[in-house]
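Enquirer: I would like to see how this sequence folds:
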Amino acid sequence: MNSNEIRAQYDSRSITVYQAYAKAIALPAIQHNRFVPPFSMHRMTWIKPSFLWLMERSNWGLKSGQEMILAIRMTRQGWEEALSQAVLTAYDPSVYRSYDEWATQFEQARVHVQWDPERTLRGKSLPINSIQVGLSRHIIEQYVNEWTMEIRDATPLVRKIYTLLQEGKEAKAKLLLPGEHVYPLPQTLARRIGMR
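Expert: All right, here's what the predicted structure looks like:
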């Protein structure tokens, strides 16, 4: 069974998460250094600390509606606050006493956590799962107004790495990847989100 790890770029105050958006949402967010309309506060938004996982999901920013990659520095306090309210998207008997308990919690969850295989530079699955966190409309305002410290346009970096890959210059591409390390979590929090 794959182990679950949070791999991220982080410092003492912040953690970087990634999101892929169309220009209509991304450009105003970069300009204002915060999410503004047409970004919606009324639907779930998914944040991912793994750069390569998002590259796989957005096909290096080539998928329609995901052309721009944003690197969002958010407070570690906000990140851990979100995880403290999280419910897994799939039943895990090592986390929940019963399927019914999980189903009830999932129904009312403000935050969803999903584990998916981490990826290599070439998009192959690794035997480690990476986290993605779904913030519901009940918590998005905190993410936007309190937890977001900085929004950077990571699209030029993505294009550069992708071009190097297309040219077969994998070693050079690897050097440009954000430095991600295993993020330390308090045990109670780790248990809540099914880390093993």
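Enquirer: Only C-alpha atoms from now on, for both contacts and neighbour counts.
Expert: Noted.
Enquirer: what about the helices in the protein?
Expert: Counting by DSSP state H, the chain has helices at residues 23-32, 51-58, 76-84, 99-108, 140-142, 155-166, 170-175, 187-192.
Enquirer: mind checking which of these is nearest Leu121?
Expert: helix 51-58 (6.5 Å; C-alpha to C-alpha).
Enquirer: Now that closest one: buried residues?
Expert: Buried residues in helix 51-58, counted by 16 or more other C-alpha atoms under 10 Å: 51-56, 58.
Enquirer: who's in contact with that helix?
Expert: For helix 51-58, contacts defined as C-alpha atoms under 8 Å, 6 or more residues apart in numbering pick out 17-20, 48, 60-61, 66-67, 117-121, 123, 130, 177-178.
Enquirer: Likewise for stretch 19-32?
Expert: Contacts of stretch 19-32 with the rest of the structure, by C-alpha under 8 Å, 6+ apart, involve 35-39, 46-48, 54, 58, 61, 64-72, 151-153.
Enquirer: and this one, so I can compare the two:
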Amino acid sequence: MKIKLKKYKEQLQDWPQKGHYIMAQYNDEEIIVYQSYRKDIGEFAVRNQYFGGDFSLERMTWIKPNFLWMMYRNGWGSKEGQECVLAIHLKMEAIKKYLQNAVYSSYNENLGVSEEVWKNQVKESSVRLQWDPDHDPFGNKLERRAIQVGLRNNFIHSYAKDDIILIEDISGFVKEQYQFVLNDNLESLMIPEEKPLIFEDHNLNKKLKLNETSY
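Expert: All right, here's what the predicted structure looks like:
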């Protein structure tokens, strides 16, 4: 795997406990996001290094940069149809493009527009943005929020092929680490090394509600 790993307990000491943070492994060129699929879809993606075959370009696909939040959603790769866990090395410029074009998936008054305007934005947009409670390795809710991004139409076509640097199957690693969780041995748990992502674009940070202050 071309993912940097670090003990969960060591990272926990440095992570923010609450607020809106994009927790991810990234550098200037790329960011790692996670998805889970049936074995045939995952194997096609790894073999060909793009999404095709039975992967649907007609429905929205959701990407998640936070490893533990993905583990919460797929049950550490144990849920039916989510056994193949993929780490997608995505171009940083691509995630920025998605987020700049994203519309929140649910309405609240803090968005700065009327509900009618928001509904029109949702209809026209091909990118959804959603903040959900983050989770610990056992699946317990945290005060910190985790982001997921939904893509459709031209954005899913771009994502499926042009925006990807590398696709890795990390299913074996996930199963291995899940045993530590099942045995309540978090001292041994290794996960991808993650830190908060803040963009240089202050307006984008503001749109995303990102906490820009130190944590």
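Enquirer: tell me the most buried of the helices of the first structure?
Expert: Ranked by mean neighbour count under mean count of other C-alpha atoms under 10 Å, these are led by helix 51-58, which reaches a mean of 21.
Enquirer: In the second structure, which residue range corresponds to that one?
Expert: Under TM-score structural alignment, helix 51-58 of the first structure corresponds to residues 67-74 of the second structure.
Enquirer: The most centrally placed residue in the second structure: what's it in contact with?
Expert: For the second structure, the residue nearest the mean C-alpha position is Lys64 (1.2 Å; C-alpha atoms, centre = their mean). Shown in contact with Lys64 of the second structure (C-alpha under 8 Å, 6+ apart): 33-35, 70, 147-149.
Enquirer: In the first structure, what range does the strand of greatest length in the second structure match?
Expert: As assigned by DSSP state E, the longest strand anywhere in the second structure is strand 141-151. The aligned range for strand 141-151 of the second structure in the first structure is 125-135, by TM-score structural alignment.
Enquirer: Mean deviation, that stretch versus the second structure?
Expert: By mean C-alpha distance after the TM-score superposition for the first structure, the fitted stretch 125-135 of the first structure averages 0.5 Å away from its aligned residues in the second structure.
Enquirer: Compare the helices of the first structure and give me the one nearest Pro93 of the first structure.
Expert: Smallest distance to Pro93 of the first structure across the helices of the first structure (C-alpha to C-alpha): 7.6 Å, for helix 99-108.
Enquirer: For the closest one, what is the distance to the chain centroid?
Expert: 23 Å (C-alpha atoms, centre = their mean, to the nearest Å).
Enquirer: Against which helices or strands is that helix packed?
Expert: In this structure, helix 99-108 of the first structure packs against strand 86-88, with contacts taken as 3 or more C-alpha pairs under 8 Å, 6 or more residues apart in numbering; DSSP states H and E.
Enquirer: Counting neighbours, which bits of the strand it packs on end up buried?
Expert: Using 16+ other C-alpha under 10 Å as the test for burial, strand 86-88 of the first structure gives 86-88.
Enquirer: Equivalent analysis for stretch 23-35 of the second structure, please.
Expert: The neighbour-count check on stretch 23-35 of the second structure (16+ other C-alpha under 10 Å) flags 23-26, 30-35 as buried.
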